[in-house]
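> I would like the atomic coordinates for the input below:
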Amino acid sequence: MKKIVVFLMILMLSTFFTTLSIGHNGEIKNLIPRNINYPEFIPIPGELPEDFQVPDKQSISYGNLPYYNIEIQSSDGEIIELIEQLDVEMLLGYLENLTSFGPRVTGTEECSVAADYIYSEFEDVGFDVRFHNWEYYGYSDRNVEATFPGVDVTSDEIYIICGHYDSVPGSPGADDDASGVATLMAIGEIFSNYSFNHTIRFVAFSGEEQGLLGSHVYAEEAALNEDNIVAVLNADMTGYAITEVHGNNVRVFEDDFSVWITDFMDDVAVQYNDYIRLNVVPSGYTWGSDHYSFWENGYCAIFAHEYEFNPYWHTPSDTIDNMNLTYFEKTSRLLLASLAELAQMGVDNSEPNPPSIVGPAIGKPEVSYNYTFTAVDIDDDRIYYYVDWGDGQFTDWAGPFDSGEGVTIDHLWIEKGEYSIRAKSKDTHNQESNWETFKVNIPREKVIVRTIYLENILKLFNRFINLNRLFTLINL
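Here you go, the predicted model:
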């Protein structure tokens, strides 16, 4: 009888954790994963208060989310160069340091020292780092945010990779979730030597184990600031595998609006299979980690998680020794390559020179005139030209043309007056030059009449001179 009761209790717990998921409007609903017939376990925070409820925030309409169709753009060589730098040795260094502080329970000295360490490491590689202080649900602590600005000055896109550095009491939290934080720190170290078109934020949250508290405040503030966060990659428990099947697969949890990120990561895994060797397994919807805070605020986010759930989760045995570091390297490499492709690798680049402007400085109304614009790019990038004709008309980024190759554009002015042609150039990295100005006079009628009058006087004067010469000759 006792065996039957234990079996029923295990069955009930398994069913509960397999199906529990909170929808956008806060109701409990069944998990319906894509391409998984028998999901075994859905992770949830470990120290949820008894009265905790996932907040229901509907300040942003999900119907307003844009549809993203981002394609792999970087050259294989560039991404492979990044991937090959991320190895077990680098990851292990961060893991050992993070777990050396002991259990990192939100609000404790150990958690604070861990935050200082994360801050210092990101600061050392040259990122803009800040502590994001938060108070929520009776707790207070700090998130750590490191920002790596993009080189494309026309882009306001932000891509986030995140994990949580807190753990439950009594657990060193190696896999949960020093693994995720070690991943984003290793990626940050590698990325710091390169440039990317779009801004990347590396964020380590606290308060995850108490119910996603740190990320809740962070994502809510980002939405209020109207931050253009395009995608969030949340890494939480990515280092456990005991069989070949486990080691060749990684789960990616998603909502309907974030499926495109999962599909993108799958494309990346295929593109760089020789260096990653992982299958991306779309795993449906769960609220159990910090990605959910971004879903609640209208942002697209995924949750990367090991294929086989770590049985040492939330115990003193969640140690590095019980992780599979080879598998951990593979999941970290997938996240690195996906983030690099999303943020798009840039180059050290200088803007082109302002274009020279050659053409007539005086003309007539309703007559078309040609003007030639020529700029040189010291990086020999191809060039686009933008022209403001001064009369409310514009030529919008004509090109691209080779550096030093001029482009000739015709224009006519309807009204008489003085106009300033303004032109600037940009290269293929969207780096823009300063403006160059060229003044054009389309004279008023009284100026034209006066000019004609003077021309007639000169003609009469010349005739008078010629007649005077004739009379002189006759007198001779």
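
> all contacts plus neighbour counts: C-alpha atoms, from now on.
Fine.

> the nearest residue to H164 once chain neighbours are set aside: neighbour count?
Using CA to CA, 6 or more residues apart in numbering and skipping residues adjacent in sequence, the residue nearest H164 is F205, 4.4 Å away. By the criterion of other CA atoms under 10 Å, F205 has 27 neighbours.

> how about the contacts made by F205?
The contact partners of F205, by CA atoms under 8 Å, 6 or more residues apart in numbering, come to R142, N143, V144, C162, G163, H164, Y165, D166, G214, S215.

> also this sequence, please, to line up against the first:
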Amino acid sequence: MIDVKKTKRRLEQHLRALTVDIGERSVCYPDNLAMAADYIENFYREIGLPVEREPYDFRKQEVANIVAYAGERTNFIQNYIVGAHYDSVAGTVGADDNASAVAVQLETARELKKLFSKKLSRTRIKFVSFALEEPPAFGTRYMGSKVHARRCKKARESLDGMLCLEMVGYTCHEPGCQKYPFPLMFMDFPKIGNYIGIVGNLRSKPLTESLYRAFTKNPNLPVVKLTVPLGGYTLPSVGLSDHSSFWHQGYRAVMITDTAFYRNPYYHKVSDTMEKLDFDFMAELVRSLIIFFEEKS
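From the prediction side, this is the model:
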């Protein structure tokens, strides 16, 4: 079991590095985007995971997904991706969106490295930090997740699931602070934002259910699940992240999220800074992810 207090301190260190030391990580600041990529790559090297770059060009600028591997590298029987985009929207340092997810991604990798050093596993987990997700790349073939999903499909890579970490650090505790899109606002969902959400399409329902069962074993992190029909077309907002790139390639994928602008009033604003985040919440998410992968290994 992980040391939650130590994990919390490490998460804070990642947020400080990404949002204070580096700052805005949009395509408007290519040097900052490159520094974020270096930070992520160097972290994986420091904890002893194999890591590589997946470079591609965007508007005559080279960017790169960072791909690290935990568990069995080649002779695996299960294969998962844990993804998070490391860019921010222009004009903000993007603490919740999406440095919170990158920090959870990195600390989950650290804990799985320790876990797999103690027990033999036939599971491979790819940690993919996506270069671009925000505008102007959003919705285009230049999204880092679209680049990686296409390459997975071209290589005929079999995936048991893609876990997209998208804004995972904000909580609110006043009744009514948690909002929902139509028609979910009329359903029996929590009115306070103290939970982590798992969202998947119908194809991904087995993955959603498996994650949900594992997450409920952590009593310190409430969890809510949602399966959307018709590929999410009836609820367009549920497709606004990197998991949808994998849906479009026919893979099972879910978004793990604090629900973004349905909870966080600082979404895409200059005020999206690290002091707004709930680091205990984020540390418990790392614990829940480890519970899931420990069961799968």
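
> any idea what the TM-score comes out to?
Superposed pair, TM-score by TM-score structural alignment, normalised by the length of the second structure: 0.80. Supporting alignment: 260 aligned residues with a CA RMSD of 2.2 Å.

> circling back: the residue nearest to H164 of the first structure and S195 of the first structure, how far apart?
For F205 of the first structure, the distance to S195 of the first structure (CA to CA, to the nearest Å) stands at 25 Å.

> in the first structure, what range does stretch 33-52 of the second structure match?
Mapping stretch 33-52 of the second structure onto the first structure (TM-score structural alignment) gives residues 111-130.

> may I see the buried residues of the matching stretch?
Buried residues in stretch 111-130 of the first structure, counting neighbours by 16 or more other CA atoms under 10 Å, are found at C111, S112, A114, A115, Y117, I118, Y119, E121, F122, F127, V129, R130.

> so which pair among these is furthest apart in space?
For those, the farthest-apart pair by CA to CA is C111 and F127; their separation is 21.6 Å.

> for burial, what's the neighbour tally of N79 of the second structure?
20.

> repeat that for I302 of the first structure.
32.

> which residues in the second structure does the helix or strand containing G180 of the first structure align to?
Element membership of G180 of the first structure [criterion: DSSP states H and E] is helix 179-191. Aligned by TM-score structural alignment, helix 179-191 of the first structure falls on residues 100-112 of the second structure.

> that stretch vs the first structure, average distance?
Its aligned residues in the first structure lie a mean 0.8 Å from stretch 100-112 of the second structure after superposition (mean CA distance after the TM-score superposition for the first structure).

> and the closest residue to M1 of the second structure other than its chain neighbours, what is it in contact with?
Using CA to CA, 6+ apart and skipping residues adjacent in sequence, the residue nearest M1 of the second structure is R287, 7.5 Å away. Each residue near R287 of the second structure by CA under 8 Å, 6+ apart is listed here: M1, I2, V4, N218.

> okay, these in CSV with secondary structure next?
Compiled in CSV, those are given as follows (DSSP: H, G, I helix; E, B strand; the rest coil):
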residue, secondary structure
M1, coil
I2, coil
V4, helix
N218, coil
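
> aligned partner of V286 of the second structure in the first structure?
Superposed on the first structure with TM-score structural alignment, V286 of the second structure falls opposite S332.

> same check on E72 of the second structure?
In the first structure, E72 of the second structure lands on G150 (TM-score structural alignment).

> ok, now which ones touch that match?
Neighbouring residues of G150 of the first structure by CA under 8 Å, 6+ apart: S195, F196, N197, H198, T199, I200.

> let's see 7 Å
S195, F196, N197, H198, T199 (CA atoms under 7 Å, 6 or more residues apart in numbering).

> show me which of these are buried.
S195, F196, N197, H198, T199.

> among the residues you listed, which one lies nearest to I442 of the first structure?
I442 of the first structure lies nearest to N197 out of those, by CA to CA, at 42.8 Å.

> any idea how far D87 of the first structure is from the closest one?
For N197 of the first structure relative to D87 of the first structure (CA to CA), the value is 25 Å.

> just N322 of the first structure next, same as before
18 Å.

> for S179 of the first structure, same thing?
13 Å.

> comparing those two, which shows the higher neighbour count?
Taking other CA under 10 Å, S179 of the first structure and D87 do not tie; S179 has more neighbours (32 against 17).

> got the residue ranges for the strands in the stretch 151-297 of the second structure?
Using DSSP state E, counting those that start in this stretch, the strands of the stretch 151-297 of the second structure run over 161-166, 196-201, 223-228, 253-257.

> for these, give me CSV that also has distance to C172 of the second structure.
Below are the strands of the stretch 151-297 of the second structure laid out as CSV (distance: least, CA to CA, whole Å):
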stretch, distance to C172 of the second structure
strand 161-166, 17
strand 196-201, 12
strand 223-228, 14
strand 253-257, 14
